[in-house]
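> Sharing a model prediction with you, sequence too.
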Amino acid sequence: MGSAALHIARTGLDAQDMRMRVISNNLANVNTTGYKRDRAAFETLAYQTVTAPGAPSTSETRYATGLNLGTGVRIQGTARIDTQGTLAQTGNSLDLALDGEGYFQVQLPGAQLGYTRAGNFSRSAQGLLVTAEGYQVQPGITIPEGTTSITIGTDGTVSAVIPGQTEPSQVGQIQVATFPNAAGLLSIGDNYLTESAASGAVLLGIAGQEGRGNIRQGALEGSNVNVVEELVDMIETQRAYEVNSKMITATDEMLKYVNQNI
């Protein structure tokens, strides 16, 4: 019985340690553009049924509740909280923010497509609209050489004023990606997500249509991490970790007492 209690307390320590890791990652990314906070979800481990509810207690009665003993806890998974972050004006014409649902689509190395909320784009030497790492925004948009000003509409229409012309010319259309289950996207780091079996296939469309967010030029979306909330969660996790640690100490003392006195 004592060894079982030690095992259960150990699972509690492991689970709280992993939750603290999730909170630490949230706080580390408090200033990361477009970052969405994660939340750890717990689940119970298998139960041992000593007496099943409804089993006969006598020839005429049955147990009303039974006796079930839990074997601990574990982290079931992490859920990404996709609430909107604060939009901050930057004044940079190639900084874009999504005001609402959706992701920007970019071409990652190895012909893989990535999706991000971070719209801090720039113009490459070839005139392509690219991310800070040089990954091309998809569908590809080329900004003509000598462009004096760029305007990006809320629907993603990209217009450029070229020398010798008085009217802006449309040079491309930024599309917004959505998914049947955006929570199922796989985080790979560097602010990028990739499609998975759980997310479903990507659905590309025009910003502002079919539930997609509008594009805001000259702005960036901040992280949705609430520092105060994360600190409260951190304290709660620390206390839970201490309680599980004390459970191990108490169980060890009980076993020591049994060994020395019985």
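Nice, thanks for sending it over.

> C-alpha from now on. contacts and neighbour counts both.
Fine.

> pretty sure residue 159 is in contact with residue 169, am I right?
Yes - using Cα atoms under 8 Å, residue 159 makes contact with residue 169 at a distance of 5.2 Å.

> Look at these two and report which has more neighbours.
residue 159 (20 against 15; other Cα atoms under 10 Å).

> Tell me how far that one lies from residue 182.
Computed as Cα to Cα, to the nearest Å, the residue 159 to residue 182 distance reads 30 Å.

> next up, a second structure to put side by side with the first:
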Amino acid sequence: MLRGLYTAASGMITQQRRHDTVTQNIANINTPGYKQVNAVSHSFPDMLISLVGDKESGNAKRIGKLSTGVFAEESLASYVQGDLRETGKASNFGLLSSLNLNDPATGLPIPFDASGKYLSEDGEVIYRPEAFFSVLDNNDQVRYTRDGNFTVNAAGDLLTSQGQRVLGVDGNPIVLPAGMSINQVQSDAVGNFVYYENGVAVPVARLGVAVVNRPQELVREGNGVYRAEDPEAADIRIGLTVEDEAAVRQGYLETSNVDTAQAMVDLLAAQRAYESNQKIIQYYDKSLDRAVNDIGRV
């Protein structure tokens, strides 16, 4: 009976974390570049139960398996491309990313599913490479984001909405020349910044777009910012090329990729599952109360 209490309690904790994850997604529906997070649950090892009997004589009969509970193992980000929304602001930049990989065995492009994953024949999960803007946080640590809602301060620094400095392809923060407005700057598909003087294009900087070949290695920090604990494991390359199936779009912002309808379904499902586990605990509580206070007196 106590095992059932622990199992139901673990279910409540798991559904609470699932509820919190979905709530976070819904709260960031309007956050530019936000990537939906999905909670992954895992069950504890099952137990094989049998009827009490003489095992040596073979009289014991197997009843079946008993689950000992579930726990929220991790939260995985879905890097599915969000829609690009035109803003018309020169300081807004959206990333359109559909990067691909070739299968080493066949040399053909890997057929990723809608979520950006592919399960190979040997059971290995391969993720689609993703592109991110490289930024520098307040501790001078390199971070990555898809939020291209940039601004320019009085010193000409290109900043994110969180005040982090946007990095160029050379690894240094991008600073516009003195007296230059961001409205004078034009960007091409690979992030080259230029301005025109007497009809001649003058280069200013180049966005340090990071191509992350193993995005599952990134760690979410919050506010749409990620870090790479091990850049080598994440296999990061800085700088887009014309051959890459990714592009920078000036005057656009990538919207959140949260599926609102599915999020509401998941929210209600987590609530119903939480309530079911709660009722089971109440049932066990009443049973224990009767066993102790009623049957125990006989």
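Perfect, I can see it now. Note that this is a predicted model, so its numbers are computed, not measured.

> For residue 34 of structure 2, which non-adjacent residue is closest in space?
Among residues not flanking residue 34 of structure 2 along the chain, residue 256 sits closest, at 4.6 Å (Cα to Cα, 6 or more residues apart in numbering).

> tell me, how many neighbours does the equivalent of that neighbour over in structure 1 end up with?
Superposed on structure 1 with TM-score structural alignment, residue 256 of structure 2 falls opposite residue 223. Residue 223 of structure 1 has 24 neighbouring residues, counting by other Cα under 10 Å.

> From residue 256 of structure 1, how far out is residue 223 of structure 1?
Relative to residue 256 of structure 1, and taking Cα to Cα, residue 223 of structure 1 is found at 50 Å.

> Equivalent analysis for residue 248 of structure 1, please.
12 Å.

> more crowded one of the two?
residue 248 (21 against 11).

> Need the overlap of contacts for residue 159 and residue 169 of structure 1.
Common contacts of residue 159 of structure 1 and residue 169, defined by Cα atoms under 8 Å, 6 or more residues apart in numbering, are absent altogether.

> on that earlier part again, how about the match of residue 256 of structure 2, what does it touch?
Residue 223 of structure 1 neighbours (Cα under 8 Å, 6+ apart): 29-37, 85-86.

> circling back: check for me that the residue nearest to residue 34 of structure 2 belongs to a strand.
No - counting by DSSP: H, G, I helix; E, B strand; the rest coil, residue 256 of structure 2 falls outside a strand, being coil.

> Can you tell me what residue 233 of structure 1 aligns to in structure 2?
Residue 233 of structure 1 maps onto residue 266 in structure 2, by TM-score structural alignment.

> Just want to check the distance between residue 50 of structure 2 and residue 75 of structure 2.
Distance from residue 50 of structure 2 to residue 75 of structure 2, by Cα to Cα: 36 Å.

> Ok, residue 93 of structure 2 next?
In terms of Cα to Cα, residue 93 of structure 2 sits 28 Å off from residue 75 of structure 2.

> Looking at these two, which is more packed in?
For residue 93 of structure 2 versus residue 75, neighbours defined as other Cα under 10 Å are more numerous around residue 93 (25 against 16).

> give me every residue that touches residue 180 of structure 1.
By Cα under 8 Å, 6+ apart, the neighbours of residue 180 of structure 1 are 199-202.
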